[in-house]
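Student: Have a look at this fold, sequence not included:
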């Protein structure tokens, strides 16, 4: 019998679980036992899903198309990743990041540093709408400042990433925020207002935690000798000037004005090369080459060598390969019907707002774990459970809020997602090391679940409006609901 382009049937939950166990087994053996690159593990996982597809009589050409479609949907993140790599390299070589670190060390109180890093990154991400751009600019500088204060880098990374994802989740300029509102058929403003119910207390509690922990690490008095040594080393190896802060101002301003991220970040990289030639005296050809190869410096201060010898498009090539394999895996799973099978299973279980919240968030995490990107997770989170929201008469603003909590928020928590790999590569701290300090992310998840079971901010659609809007098991929920 010839294989078809469509599955003869959906995979059973036993088959879905077998694929999951196979995926986890391949990842564990490859990384922990054989110590192979994670890219090879994800590539091998393709064939586990393809094997299930063949069992379901789906032809290979159809599965390959699903794979390519999955990669296509995440290509914008790949392009942003490469341009940010170029920007980091040239901004370090041009003295832009060293100047930010130097002036930050001179004015910032060590005891409130973690709190300040969280707030600075939150404001930057809200203004620009990009967690990648925030981590690659303000985040890198915060890592240098925090390390010079003697604060553990995973903790600093936790504050940086927590702040960066405030805007990624909340900013009207963020692609994930706009995408979620569109997928859930909710007005963008209503989507953001709904998220504020969860994000406002999460931001407040996270701020207090970072402030308290900062005082805990530096409770009596901070040893400023390391800070002075770092500032002296920066002056020895770079020309430090307030004028070198202008490229950062230009990039953030343009992103705030909603200019496209890729050309704006590329412009920032060009300005970094100009600064490397004009201010730091680097050969102009070499200043341009740094955009690809990254910065290289030698200092007597070891942490500066670690922090500032990075960047360049070349440093992101392994990350790009990893993301492509992860996106392809997500496309395969969608094509084979694994996501739809899980959706039907959730429909039977999620019979109250608390369970519905958990199922939506699990759908998002599943998209990140197997699809490797926030885009995939938002699709799985919204499509797997949207029918249940309509059937239970729950406003779709609750769906969009929970989709962000399970999708966007969990992206940097998985080591092989675009967000997880980018943050680990850019900040120089592994995903599993910074994971315990993603306090904003954890608070959003916990508060969302509490709201679901406590019926807080779980708005209902009146039966009359549901009927007039045609909401039901077979209807599109495209009506603009009002809060009850």
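Tutor: Sure, I can see it. Since the structure is predicted, the reported quantities are computational estimates derived from the model, not experimental observations.

Student: CA atoms for contacts and neighbours, from now on please.
Tutor: Noted.

Student: Please report how far the spatially most central residue of the chain lies from residue 348.
Tutor: Closest to where the C-alpha atoms of the chain average out (C-alpha atoms, centre = their mean) is residue 419, at 3.5 Å. From residue 419 across to residue 348, the span is 32 Å (C-alpha to C-alpha, to the nearest Å).

Student: alright, now check it against this:
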């Protein structure tokens, strides 16, 4: 059957229906995002049929794109096992005890943000940071009586700082590569928007900390948590070894999976030979998640985490979101919108503004920000050259909006992962993830005012 090209009206209608369906499903009926994404395949069926595509072809488009989730799926399953092993080895409990001893409510949020920034820059991954320091700081915050949503916001801001700025981050490498930008030029360009936003975020976290210090802090609760942890685990430097192994392996550029699994293996050995768990226990923990034998409800909420099964719902989001992206891409449903944008706005400011909006549109419609990177870079790369705009302007927009903004979209895989690991919904932590929404706003301001814009020399 002869294939038709989608019109602007048809494309716009499809996008509006998808966004409205997801928004109503989540906001009104509280339906799981994975279910909504799979149902969006059916929403696309009549549109694809109108363009001459059969349902089997549409399925093929979805499966082809969904295959790309194999690598990230392996990572999130590895993170699930790592979290469970770090709990059993006493790694996270040791950090909890140290944090409760040393950190006061006044400086807790600021320190959480800084620690997650440092860890994410070193590791080059927001997910690894969430699964290690992030979980530990959530526990410390609970002990100090800090609102979990605020703590999660600080963790997410810090975790995504390094995901954006680290030269080892996959998003940093990808955005610099697809825009043909030297990676250090890319990082320098990002610093102009990210560093000011990070400084302001730090000041805000300090201000919030001063305002909440002592509000709900109860020494008896902290003592109960610390005594409970000390009664369950050997608390000293030995349980910290697994996280050191992960950091060292990443610094040696051994890859995310290898680094995490190396830390997991070391944690298993410590859990079995030092903390006293059996091999059978560890097998259960790695698959189903760590469970502690205690009647202390606070400790149960802090420690019962991780395992491969805890990540299965996220895998469903991966497949559903990427499958939808494949259908939209292969049927050409997004092309009329981008063509309209590039034809209508014919100035450096206009092209940059539309690249910003296009990146936002992509992360809102598709659950994976890598799709946004490829789509926007492909469609706007030549336009930036036409108006003598250096490629780092485009790569910065991709990261400012695509990388940081993705953590604020409830159905994005990154936001889903953060919500699942930290135990706080995206909508709850969103107002407090200051870096993630201030950076895109600052990026937009730079575009409108045309400041910090690199031009190709005539």
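Tutor: Good, I have the coordinates. On a predicted model such as this, the values are computed, not experimentally measured, just so you know.

Student: circling back to that earlier point, tell me the contacts of the residue nearest to the centre of structure 1?
Tutor: Contacts for residue 419 of structure 1 were tallied using C-alpha atoms under 8 Å, 6 or more residues apart in numbering; they are 132, 373, 374, 411, 412.

Student: In terms of helices and strands, where is it?
Tutor: Per DSSP states H and E, residue 419 of structure 1 falls inside helix 418-427.

Student: what about that helix, distance to the chain center?
Tutor: Taking C-alpha atoms, centre = their mean, to the nearest Å, one finds helix 418-427 of structure 1 lying 8 Å from the centre of the chain it belongs to.

Student: what's the mean deviation for the next helix or strand after it versus structure 2?
Tutor: The helix or strand immediately downstream of helix 418-427 of structure 1 is helix 431-434, counting by DSSP H and E. Taken over the aligned residues, the distance from helix 431-434 of structure 1 to structure 2 averages 0.6 Å (mean C-alpha distance after the TM-score superposition for structure 1).

Student: which residues in structure 1 does the lengthiest helix in structure 2 align to?
Tutor: Longest helix of structure 2, by residue count under DSSP state H: helix 183-212. Mapping helix 183-212 of structure 2 onto structure 1 (TM-score structural alignment) gives residues 188-217.

Student: The matching stretch vs structure 2, average offset?
Tutor: Once the two are superposed, stretch 188-217 of structure 1 sits an average of 1.0 Å from its aligned residues in structure 2 (mean C-alpha distance after the TM-score superposition for structure 1).

Student: for that stretch, the distance to its chain's centre please.
Tutor: Distance, stretch centre to chain centre, for stretch 188-217 of structure 1: 17 Å (C-alpha atoms, centre = their mean).

Student: in that stretch, what counts as buried?
Tutor: 188, 190-192, 194-195, 197-199, 202-203, 206-207, 210-215, 217 (16 or more other C-alpha atoms under 10 Å).

Student: Also stretch 161-177 of structure 2?
Tutor: For stretch 161-177 of structure 2, by 16+ other C-alpha under 10 Å, it's 161-176.

Student: Now do it: everything it contacts.
Tutor: Outside stretch 161-177 of structure 2, the residues within contact range by C-alpha under 8 Å, 6+ apart are 117-126, 182-184, 186-187, 190-191, 194, 370, 373, 392, 395, 398-399, 403-404, 435.

Student: do stretch 301-315 of structure 2 as well
Tutor: Here stretch 301-315 of structure 2 makes contact (C-alpha under 8 Å, 6+ apart) with 34, 73, 76-84, 87, 93, 139, 285-292, 413, 416-417, 420-421.
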